[in-house]
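Asks: the following comprises the amino acid sequence and a computationally predicted model.
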Amino acid sequence: MIIPIITPPESSSGFPQHPRLARLGKELFLLEMQGKLEVEGAKEGGFVGVLALDDSDKVTLRIGVHHLEGKIASLPKPLGILTKHKSDAGTTYEITEVVTKKIIFTKRPTPIVGHAGPLLQAN
């Protein structure tokens, strides 16, 4: 299964919607990485990389010319994704999703060898 990873656009409240979550089929996963993910250019709605899952639950993430390997693990406690609803009667919160698993990338990214990058021109 191959899933494109796209940074979510900002919501009407001005906050990004679930930037560290990925959906595989009907299930929502928390993405856990060591370090910082930097994206060049506009982040909202931009393509970040491709997440792939094979039959043995091995997860790979390709971001540009970098390759990360990960694994699926269960969360110690489920996380609830809440949606805030404001009305004249007051503010209510609705649980819209429950996250029970996470994808962990613990190793440093490895460069993809043989990737055809832009050609350098001699002056």
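Replies: That came through, no problem. Remember, predicted model here, so these are calculated numbers, not experimental data.
Asks: only C-alpha atoms for contact and neighbour calcs from this point on.
Replies: Will do.
Asks: can you map out the strands along this protein?
Replies: For the chain, applying DSSP state E gives strands covering 2-6, 21-24, 27-33, 47-53, 58-63, 66-87, 90-105, 110-111.
Asks: counting contacts, what elements does the shortest one pack onto?
Replies: To tie it back to what came earlier, the one meant is strand 110-111. strand 66-87 (3 or more C-alpha pairs under 8 Å, 6 or more residues apart in numbering; DSSP states H and E).
Asks: for Glu40, find the nearest of the strands of the chain.
Replies: Glu40 lies closest to strand 47-53 among the strands of the chain, at 9.3 Å (C-alpha to C-alpha).
Asks: list the contacts of that closest one.
Replies: The contact list for strand 47-53, computed with C-alpha atoms under 8 Å, 6 or more residues apart in numbering, reads 1-7, 39, 59-64.
Asks: buried subset of those residues as a ChimeraX selection?
Replies: Here is the ChimeraX command that selects the buried residues among the contacts of strand 47-53 (16 or more other C-alpha atoms under 10 Å):
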select :5,6,7,59,60,61,62,63
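Asks: comparison target below:
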Amino acid sequence: MIIPINLAAHASKSETKFPPQLAKLGAEEVILIELQGSFEVEGNQSGQLAASLKLGENDSKPTMMVGRNLLEGKIVNLPKPLAVLVKKSTGRKTQRAQSSNSDDAIETEGNFKGDGMCEYDMLAVVKRKVLFSKRPMPIVNMASVATDISVKQ
């Protein structure tokens, strides 16, 4: 089976607005965040802030604050680039299945080219990742962290 992969149309660079720290990574660059361990959220946290990622002046020391834990990481190149794909179905059509009464028509979906036919749009190519390989530092006093981070930068 041949699965088509299309290049997605990108928005113009003037429409894309990023914070200045992320613009240094590239306006259209997508990066991975690799954590050592699991990222668990208790309860329904939909729409809530999960973490805060900060980059230094020279992008060498990214830090991420997760709750009361501070992680220090580094930006590394991936050995092989990864593609970000979005799956979409193709060849869909609507068929009308007639019942005994002509008024009770039921609409069903079918495929022109058979079941399982799909294609993918490639949104981005990932070439770098932010690697957090060290254990997190627990923070007791949040006010001291704000002053420590501002002094380091």
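Replies: Received the coordinates, thanks. Source: prediction; values computed, not measured.
Asks: got a TM-score for the pair?
Replies: In this superposition the chains share a TM-score of 0.68, using TM-score structural alignment, normalised by the length of structure 1; 97 aligned residues with a C-alpha RMSD of 2.3 Å.
Asks: coming back round to it: and the two most separated of the contacts of strand 47-53 of structure 1?
Replies: Met1 and Val39 (23.7 Å).
Asks: picking up where we left off before, of the contacts of strand 47-53 of structure 1, closest to Arg23 of structure 1?
Replies: Distances from Arg23 of structure 1 to the contacts of strand 47-53 of structure 1, taken as C-alpha to C-alpha, are shortest for Ile3 (8.3 Å).
Asks: looks like that closest one contacts Leu24 (just checking).
Replies: Yes - contact criterion C-alpha atoms under 8 Å: Ile3 of structure 1 and Leu24 qualify, at 7.4 Å.
Asks: give the contact list for the alignment partner in structure 1 of Leu35 of structure 2.
Replies: In structure 1, Leu35 of structure 2 lines up with Met33, judged by TM-score structural alignment. Listed by C-alpha under 8 Å, 6+ apart, the contact set of Met33 of structure 1 reads Ile104, Phe105, Thr106.
Asks: of those residues, which are still contacts in structure 2?
Replies: Mapping the contacts of Met33 of structure 1 onto structure 2 (both residues aligned by TM-score structural alignment, their matches' C-alpha atoms under 8 Å) leaves Ile104, Phe105, Thr106 still in contact.
Asks: separation between the last one and Asp88 of structure 1?
Replies: Thr106 of structure 1 sits 47 Å away from Asp88 of structure 1, going by C-alpha to C-alpha, to the nearest Å.
Asks: please apply the same query to Asp54 of structure 1.
Replies: 49 Å.
Asks: more crowded one of the two?
Replies: Per other C-alpha atoms under 10 Å, whichever of Asp54 of structure 1 and Asp88 has more neighbours is Asp54, with 10 against 5.
Asks: structure 2: which residue goes with that one?
Replies: Counting by TM-score structural alignment, Asp54 of structure 1 corresponds to Gly56 in structure 2.
Asks: same check, this time on His115 of structure 1
Replies: Checking TM-score structural alignment: His115 of structure 1 goes with Met142.
Asks: just to revisit the earlier point, distance of the match of Leu35 of structure 2 from Phe105 of structure 1?
Replies: The gap separating Met33 of structure 1 from Phe105 of structure 1 is 5 Å, by C-alpha to C-alpha.
Asks: circling back to that earlier point, now the match of Leu35 of structure 2: how far from Gly25 of structure 1?
Replies: Per C-alpha to C-alpha, Met33 of structure 1 is found 21 Å from Gly25 of structure 1.
Asks: what of Glu97 of structure 1?
Replies: From Glu97 of structure 1 across to Gly25 of structure 1, the span is 14 Å (C-alpha to C-alpha).
Asks: with Val99 of structure 1 instead?
Replies: Plainly put, Val99 of structure 1 is 13 Å away from Gly25 of structure 1 if you go by C-alpha to C-alpha.
Asks: which of these two has more neighbours?
Replies: Taking other C-alpha under 10 Å, Val99 of structure 1 and Gly25 do not tie; Val99 has more neighbours (17 against 8).
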